[in-house]
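[1] build the 3D model from these lines:
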Amino acid sequence: MKLMESAENYLETILILKNRNGNVRSIDIANELDFSKASVSVAMKNLREKECITMDDSGFIELTDRGLKIANMIYERHIIISDWLQSLGVDEKTATEDACKIEHVVSAESFEAFKRHIQKEDK
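    Predicted structure coming up:
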């Protein structure tokens, strides 16, 4: 099942916050993304229903195996595309913004081709 771009962004944000802070609550996501607590609450409910996250009684959010797989995929795409654009001379802010858009629409085949090409350049 393909998730919407917004759901992928939430999963990526959970992964980043978990790596940075060790734990994640909805308020952390709202603060990071500058979204309302209500919007994040609805998104977390949807992600629980899609079995991408779990939430304990204290409100701490964990990625399920499914959620972690998606988050890692999106984050890898983001890093590689952003770094590649910067290596081509695109400024960091623009490269990051463009990577956020591209990471959700690029096919697995095209992304793997990007990676192969970049790895050749690095040698």
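[2] from now on I want contacts and neighbour counts done on CA atoms only, so please keep to that.
    Fine.
[3] after the longest helix belonging to the chain, which helix or strand is next?
    Longest helix in the chain by number of residues (criterion: DSSP state H): helix 65-87. Later in the chain than helix 65-87, the nearest helix or strand by DSSP states H and E is helix 92-105.
[4] now the longest helix of the chain: buried residues?
    67-68, 70-71, 73-75, 77-86 (16 or more other Cα atoms under 10 Å).
[5] swap in stretch 45-53?
    By 16+ other Cα under 10 Å, the buried positions in stretch 45-53 come out as L47, R48, C52, I53.
[6] again, but for stretch 91-99
    So for stretch 91-99, counting by 16+ other Cα under 10 Å, buried means A95, T96, D98, A99.
[7] list the contacts of it.
    Contacts to stretch 91-99, defined as Cα atoms under 8 Å, 6 or more residues apart in numbering, come from residues R77, H78, I79, I81, S82, D83, L85, Q86.
[8] one more sequence to fold, the one below, so I can look at both together:
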Amino acid sequence: MEISKREEEYLETIYILHKNKGIIRVKDIAKMMRVKPPSVVDALKKLNEKGLVEYEKYDRILLTEKGKEIAETTYSKHLLLTQFFIDILGIPPEIAEHDACQFEHYVSEITVQRIREFAQFIQEQCPYVLKQFIKEKLAENQKK
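    Alright, predicted model coming up:
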């Protein structure tokens, strides 16, 4: 089954809202994704047809097992990339968050695994070099 990057974003948003609030409403998804409620309803209908969410108008919104699996994978990529950008590359958190959100939908699992392994390696083997690099990047960011 082929799902679009946008559909991945919807699944991830539903997953995050469920984790944080428990109850998921169309207006919450719309607010978080900065779209209009009718767009959310259209997306939910498509995701429902693909068996990724359970959705009935004016009823609860739930991820199916397959939808949850896709959402968890996307969200874990997001967390890893955000931390990598901040902790290893010294990117300011708000930029790292935005970039991770874009990047997570296009990066393969093998790349994610290598980033994870590289981050672990560099933190364990070269902590001093990493600290120096981050210190320099933070100084550069403060000058801008």
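[9] what's the TM-score once they're superposed?
    The TM-score (TM-score structural alignment, normalised by the length of structure 1) is 0.93; 123 aligned residues with a Cα RMSD of 1.4 Å.
[10] would you turn the contacts of stretch 91-99 of structure 1 into a markdown table with distance to S39 of structure 1?
    Shown next, in a markdown table, are those (distance: Cα to Cα, whole Å):
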| residue | distance to S39 of structure 1 |
| --- | --- |
| R77 | 25 |
| H78 | 23 |
| I79 | 26 |
| I81 | 28 |
| S82 | 27 |
| D83 | 31 |
| L85 | 31 |
| Q86 | 32 |
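[11] pick the one among those residues closest to R20 of structure 1.
    Ranked by distance to R20 of structure 1 (Cα to Cα), the contacts of stretch 91-99 of structure 1 are led by I79 at 15.9 Å.
[12] ok, the buried residues of stretch 45-53 of structure 1 vs I16 of structure 1, which is closest?
    I53 (14.3 Å).
[13] so how far is G89 of structure 1 from the closest one?
    37 Å (Cα to Cα, to the nearest Å).
[14] do the same with K45 of structure 1
    Distance from K45 of structure 1 to G89 of structure 1, by Cα to Cα: 40 Å.
[15] same deal with C52 of structure 1?
    For C52 of structure 1, the distance to G89 of structure 1 - Cα to Cα - is 36 Å.
[16] also T96 of structure 1?
    Taking Cα to Cα, one finds T96 of structure 1 at 13 Å from G89 of structure 1.
[17] now swap in E109 of structure 1 and tell me
    On the measure of Cα to Cα, E109 of structure 1 and G89 of structure 1 end up 25 Å apart.
[18] then N19 of structure 1?
    On the measure of Cα to Cα, N19 of structure 1 and G89 of structure 1 end up 29 Å apart.
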